[in-house]
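Asker: Build me a structure from this.
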Amino acid sequence: MSVSAVVPMESNPEVFTELAHKIGLSSVLAFNDVYSLTDPDLLSFIPRPCFAIILLFPITEFYETERKRIDSQSSELYSEFGENEKVLWFKQTIKNGCGLYALLHSIGNINDEYLQKDSTIYNFFKEAKNLNVKERADLVQVLEKSYSSLANQGQTEAPEALDDVSLHFISFVKSFKNDHVYELDGRRNSPIDLGQSISPENTDVLLEKNIIDKIQYYMDNADEANKYNFSMMALVPSF
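Answerer: The predicted structure is shown next:
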């Protein structure tokens, strides 16, 4: 798997939406800030249903210990692809590219009807679904040009591509193949199965208790210096 580096993306729904639309996500969907997982008033501002959640969180000693502990239980790299794959997942091989991987994990696990036919991302996912993890890693390099043109946009000054950053993007989605919900993190060895969806007909991941509990788990275990270094975005219908 080839390795490269890109400028990290800011946790900015406008930037994520612009990139997603540029590569072929339908304009009927967009990313929206999430300010609370439990406050009914704040949740009422979010269009529904929510198809995916992107979490930006600090890479703390706790997270690294937890990641290594879970990954040690399954040291072999993820090997599912094609019809047997329950959820589309990409191993991160681009330094600081976690924003791109979170975007791919979010829009790669929704219905194809939300992708523009024959667009860059439509054809990308069509090819990726039949490739193993190592082959997919090389395919992601194709999207680097689109990503790099937007990564330094936002309200804060972007770090350099080779800088070490302490914040990381991951995604939470639902698989419509087995009605399980997943945590998708390119730094892991495989998707993390969080268990059965609350109901087969449910499409709103903001209602999924297992997802909410996992995000809250990360927040509750952040150290004092990092407990406010979290942000969330939801993939939802456009206003």
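Asker: going forward, measure contacts between C-alpha atoms and count neighbours the same way
Answerer: OK.
Asker: Strands of this structure, start to end?
Answerer: Ranges of strands in the chain, per DSSP state E, are 4-5, 29-34, 52-58, 94-95, 167-174, 180-184, 192-196, 231-237.
Asker: In JSON lines, list those strands along with mean neighbour count and distance to residue 21.
Answerer: Converted to JSON lines, these look like this (neighbours: other C-alpha atoms under 10 Å; distance: least, C-alpha to C-alpha, whole Å):
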{"stretch": "strand 4-5", "mean neighbour count": "14", "distance to residue 21": "23"}
{"stretch": "strand 29-34", "mean neighbour count": "22", "distance to residue 21": "8"}
{"stretch": "strand 52-58", "mean neighbour count": "24", "distance to residue 21": "16"}
{"stretch": "strand 94-95", "mean neighbour count": "20", "distance to residue 21": "22"}
{"stretch": "strand 167-174", "mean neighbour count": "26", "distance to residue 21": "18"}
{"stretch": "strand 180-184", "mean neighbour count": "23", "distance to residue 21": "21"}
{"stretch": "strand 192-196", "mean neighbour count": "16", "distance to residue 21": "27"}
{"stretch": "strand 231-237", "mean neighbour count": "22", "distance to residue 21": "12"}
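Asker: One more sequence to fold, the one below, so I can look at both together:
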Amino acid sequence: MGLNYSFANFVKVVLVVRFHRIYIEMATETLIPLESNPEVMNKFLQKLGVPSKWNIVDVMGLESEMLSWVPRPVLSVMLLFPVSNAYEEYKQKRRK
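Answerer: Below you'll find the model as predicted:
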């Protein structure tokens, strides 16, 4: 089960990622809330041109058993966390 992605698809995905990273950095200095629904995110990624064989899945825990349920290979990890007062204070300190 080796990776069989064309160079064109790789370049397209890299360009999309770079474009969105630049857009996010230019648009705001704060984190943008993301949808935490894999079905919604997968549809969004497919509209961006990401091959449908690449999927976002929920990771239910970091224990070995939970991680064994995650399909391989893993290309990226997206962390979702609640924004708290402590996070906002940390962000303010970093700006100074």
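Asker: thinking again about what came up before, closest one to residue 151 of structure 1 among the strands of structure 1?
Answerer: Proximity to residue 151 of structure 1 (C-alpha to C-alpha) singles out strand 4-5 among the strands of structure 1, at 11.9 Å.
Asker: State the distance from the residue nearest to residue 196 of structure 1 when sequence neighbours are not counted to residue 195 of structure 1.
Answerer: Ranked by C-alpha to C-alpha, 6 or more residues apart in numbering and with sequence neighbours excluded, the top spatial neighbour of residue 196 of structure 1 is residue 180, at 4.3 Å. Distance of residue 180 of structure 1 to residue 195 of structure 1, computed by C-alpha to C-alpha, to the nearest Å: 5 Å.
Asker: Next: residue 182 of structure 1.
Answerer: Counting by C-alpha to C-alpha, the gap from residue 182 of structure 1 to residue 195 of structure 1 is 8 Å.
Asker: longest single helix anywhere in structure 2?
Answerer: As assigned by DSSP state H, the longest helix anywhere in structure 2 is helix 7-27.
Asker: Identify the residues contacting it?
Answerer: 32, 48, 49, 50, 51 (C-alpha atoms under 8 Å, 6 or more residues apart in numbering).
Asker: For residue 58 of structure 2, see how far away the residue positioned nearest the centre of structure 2 is.
Answerer: Centroid-nearest residue in structure 2, with C-alpha atoms, centre = their mean: residue 78, separated by 4.2 Å. Separation of residue 78 of structure 2 from residue 58 of structure 2 (C-alpha to C-alpha) stands at 10 Å.
Asker: now do residue 46 of structure 2
Answerer: For residue 46 of structure 2, the distance to residue 58 of structure 2 (C-alpha to C-alpha) stands at 17 Å.
Asker: Alright, I will stop here.
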